[in-house]
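Undergrad: okay, structure incoming, though there's no sequence with it:
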């Protein structure tokens, strides 16, 4: 048995002083704990759930021009994924959703973590993105046109073992020639995608920047909108009505704007990134006013957006209007709900022992997530 002793336990249900006892990877009690085989003195500190990132790309490493990854072979991409998994875990991230990698690379990475071959967060993975021919991310996606082709593309990912199906409903920042907010897969194609995934009870995610693409995806029944940059008030209200999650990925544009062309980011990406960043203030206003469900995601792997810096997303969301408590919920219970993980996101008896020890109350100091003093994953001390 492992006991984290003397801490203030904090999660979406509030705060209480308690010991946290862990056995066989599961939290067995939150309260007064007996002597244990191993103890962590957490007095004066805060024990919180591990973070959950609902949007990463494990094969990407934050390089300035992500399209250059096409020159790397799949073996190198796998090594990179392994390194990124370890970096994310050490940063206190205990579950991730990979939303696009070649073939079954991310699906296989998740199996390697589950089997103990790799150290890393639990991985929920989509396989390959479904994209229109020449659309955003075509260089690592599965191109498909028309409802029949889209259904087949979805079934290919399901055959590989995909936990979620990801598609491109609009253009994006990092594909040259793509118009960021312009619709790509149309509503009929998106509906076919959702129907094919739902037949296997598998959720869906749509990269969608522009308002029309967002609305197409929501009406089609997509589970989550990724980015949602140019969301208008009507789109936000539609998302709230349908219960569609929003994953803002603020860090994606932050890295592009912070480093710029001088760091090697393509000029077209910087120009589109600036346009996207300028629209985010309004998107957050509309989403918060409509009470849209928000889950934390970073798009980790995009330019200067490193897996080891995932916790910075919570600070950025607070800068856009979330409270630190709301940001914590987005990165724990909300993200767990979106990923379909019923045993993580809280510090409660019966939950998986994915925990971080923090120096400050994260409901008051959102930056404390960026420097956990301890990380526990599946009951094992990582650091």
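TA: Yep, it's here. As the structure is a computational prediction, the values presented were derived from the model and not from experiment. Residues are numbered from 1 along each chain as shown.

Undergrad: please count neighbours and contacts with C-alpha atoms only from this point.
TA: Will do.

Undergrad: just after the helix or strand containing residue 268, pick out the following helix or strand.
TA: According to DSSP states H and E, residue 268 maps onto helix 267-290. The helix or strand immediately downstream of helix 267-290 is helix 312-319, counting by DSSP H and E.

Undergrad: hmm, back to that, contact partners of the helix holding residue 268?
TA: 173-176, 180, 228-233, 236-237, 240, 253-254, 256-257, 260-261, 320-321 (C-alpha atoms under 8 Å, 6 or more residues apart in numbering).

Undergrad: need the residue closest to the centroid of this protein.
TA: Per C-alpha atoms, centre = their mean, the C-alpha nearest to the average position across the chain is that of residue 54, at 1.9 Å.

Undergrad: now residue 93: closest residue in space, sequence neighbours ignored.
TA: residue 51 (4.5 Å; C-alpha to C-alpha, 6 or more residues apart in numbering).

Undergrad: kindly report the same for residue 329.
TA: According to C-alpha to C-alpha, 6+ apart, the nearest residue to residue 329 is residue 12 (5.8 Å).

Undergrad: included below, for side-by-side comparison, is a second structure:
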């Protein structure tokens, strides 16, 4: 797929730096660290990861034979897969009113903003994102760019404009449809545009005037049509769900991921325990909305913080019943959600949802790769996988704050962030 995407680009549009990055991807080198979390388990002890042509070639406890440079990022460094955010909005600027800020921008101006947002994710060690709502398929241009130039941002999985109802949640992004025929046509358009996931706004949402998160926008029958058509065309379906009925309908329609899953209703009652078990038993991946900027969090009213804390409790309840959890930050929608906020979600999963450090890191690596349709390429440190790697300064299993001490970020075997390591030859 990488070679197909690159062939679609005009080579004359690439800068000299881009060509150098591509050439560097063919080089062989070894990363040495004092510990590794591979996406499922972690261990302390010297580890050597050999990289060639953008892929992991070997993982072992001794230095591979041969005259290959070894990059050493210092004592106590740990290596893990690049983090994966399953729910971002690169078109939004994380301001107090991102919808109004979006309105006056032309496509070229908006694309500049999206590139800045993508760079912020990469700075934080996030090497793949699933963009679940852009304006008029602009993320396609960014996705092509970051495949050719890994230093420009993470691998982008695109959904295009979310499918919604006329005047419904996020209708201003251009994905409103009315009726079965338009629903089917919208799914097919996303396939033609190169999307790998269909995003559908099953619930209303707070970002759209007149929209109610507790109210469903589509029927179960409509969701079944979307799922069947998307799966026929090789795409997954991400369902934006808040209300209990919307969550129930989405699970029973067979969607691939549930976004938010906040169980909002008008009377404040907790979700039925039977529904929690139904979600867990269905195998659907719950894309838990976590990750928040500490400074903005401290400024929120107590009532808002109590509500968000309750969401974390619900995610823990789902996890204990066997649900498969990934993390989608919803980056871009508010000051609480700046781009690159994903590392904070690991602490929240541990402290608020009750996950173990291992389970929390799995949620932002292996499980997130599954949610994004990237499990065969990313999220796991093993031979044959893409060399999307993160090096941090200490053991993230002992202290998740280590994720903020970024020593290096690699995308497709190219070091795109981080200081100069010691090189042994």
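TA: Arrived safely, thanks for sending. Bear in mind the structure is a predicted one, so any value in this text is a computation, not a measurement.

Undergrad: need the TM-score between these chains.
TA: The pair, once superposed, lands on a TM-score of 0.91 when counted by TM-score structural alignment, normalised by the length of structure 1; 374 aligned residues with a C-alpha RMSD of 2.2 Å.

Undergrad: before we move on, back to that, residue in structure 2 paired with the residue nearest to the centre of structure 1?
TA: Using TM-score structural alignment, the equivalent of residue 54 of structure 1 in structure 2 is residue 86.

Undergrad: now do the buried residues in stretch 57-64 of structure 2.
TA: 57, 58, 59, 63, 64 (16 or more other C-alpha atoms under 10 Å).

Undergrad: pull the most distant pair out of those.
TA: Spatial extent of these (C-alpha to C-alpha) is set by the pair 57 and 63 at 12.6 Å.

Undergrad: just the buried residues of the contacts of helix 267-290 of structure 1.
TA: 173-176, 180, 228-233, 236-237, 240, 253-254, 256-257, 260-261.

Undergrad: average offset between whichever strand or helix holds residue 256 of structure 1 and structure 2?
TA: Counting by DSSP H and E, the element that carries residue 256 of structure 1 is helix 250-259. Compared with structure 2 after fitting, helix 250-259 of structure 1 has a mean deviation of 5.8 Å; criterion: mean C-alpha distance after the TM-score superposition for structure 1.

Undergrad: contacts for that helix next, please.
TA: 227, 265, 269-270, 273-274, 276-277, 298-300, 302-305, 312-313, 316-317.

Undergrad: and the helix holding residue 268 of structure 1, what's buried?
TA: 269-270, 272-277, 279-280, 282-288, 290.

Undergrad: go on, stretch 147-166 of structure 2?
TA: Within stretch 147-166 of structure 2, the residues that count as buried by 16+ other C-alpha under 10 Å are 147-165.

Undergrad: run the chain-centre distance for that stretch.
TA: 10 Å (C-alpha atoms, centre = their mean, to the nearest Å).

Undergrad: start to end distance for that stretch?
TA: Separation of the first and last residues of stretch 147-166 of structure 2 by C-alpha to C-alpha, to the nearest Å is 34 Å.

Undergrad: residue 88 of structure 1 pairs with which position in structure 2?
TA: By TM-score structural alignment, residue 88 of structure 1 lines up with residue 121 in structure 2.

Undergrad: so how far is residue 200 of structure 2 from the nearest residue to that match once chain neighbours are set aside?
TA: Computed as C-alpha to C-alpha, 6+ apart, the closest residue to residue 121 of structure 2 that is not its neighbour in sequence is residue 340, at 4.0 Å. Separation of residue 340 of structure 2 from residue 200 of structure 2 (C-alpha to C-alpha) stands at 24 Å.

Undergrad: now do residue 4 of structure 2
TA: On the measure of C-alpha to C-alpha, residue 4 of structure 2 and residue 200 of structure 2 end up 28 Å apart.

Undergrad: again with residue 307 of structure 2
TA: From residue 307 of structure 2 to residue 200 of structure 2 the distance is 24 Å (C-alpha to C-alpha).

Undergrad: next, count neighbours for the residue mapped onto residue 228 of structure 2 from structure 1.
TA: In structure 1, the residue matched to residue 228 of structure 2 (TM-score structural alignment) is residue 195. For residue 195 of structure 1, the neighbour count with other C-alpha atoms under 10 Å is 19.

Undergrad: that's a helix at residue 195 of structure 1, yeah?
TA: Yes: applying DSSP: H, G, I helix; E, B strand; the rest coil, one finds residue 195 of structure 1 inside a helix.

Undergrad: chain neighbours aside, what residue packs nearest to residue 397 of structure 2?
TA: Nearest to residue 397 of structure 2 is residue 357, by C-alpha to C-alpha, 6+ apart, at 5.3 Å.

Undergrad: residue contacts, the one you found?
TA: By C-alpha under 8 Å, 6+ apart, the contact set of residue 357 of structure 2 is 346, 350, 396, 397, 398, 400.

Undergrad: and the fifth one, how far from residue 102 of structure 2?
TA: Taking C-alpha to C-alpha as the criterion, residue 398 of structure 2 is separated from residue 102 of structure 2 by 41 Å.

Undergrad: among these two, which residue is more densely surrounded?
TA: residue 102 (18 against 10).

Undergrad: identify the residues contacting the more buried one.
TA: So residue 102 of structure 2 contacts 91, 92, 93, 110 (C-alpha under 8 Å, 6+ apart).

Undergrad: output those as JSON lines; include the columns neighbour count and distance to residue 379 of structure 2.
TA: Formatted as JSON lines, the contacts of residue 102 of structure 2 follow (neighbours: other C-alpha atoms under 10 Å; distance: C-alpha to C-alpha, whole Å):
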{"residue": "91", "neighbour count": "28", "distance to residue 379 of structure 2": "25"}
{"residue": "92", "neighbour count": "27", "distance to residue 379 of structure 2": "26"}
{"residue": "93", "neighbour count": "25", "distance to residue 379 of structure 2": "27"}
{"residue": "110", "neighbour count": "20", "distance to residue 379 of structure 2": "29"}
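
Undergrad: of these, closest to residue 389 of structure 2?
TA: residue 91 (25.6 Å).

Undergrad: surely that closest one touches residue 135?
TA: Yes: between residue 91 of structure 2 and residue 135 a contact is recorded at 7.2 Å, counting by C-alpha atoms under 8 Å.

Undergrad: the helix or strand where residue 391 of structure 2 lies vs structure 1, average distance?
TA: Element membership of residue 391 of structure 2, judged by DSSP H and E, is strand 389-392. In the superposition with structure 1, the average deviation recorded for strand 389-392 of structure 2 is 1.2 Å (mean C-alpha distance after the TM-score superposition for structure 1).
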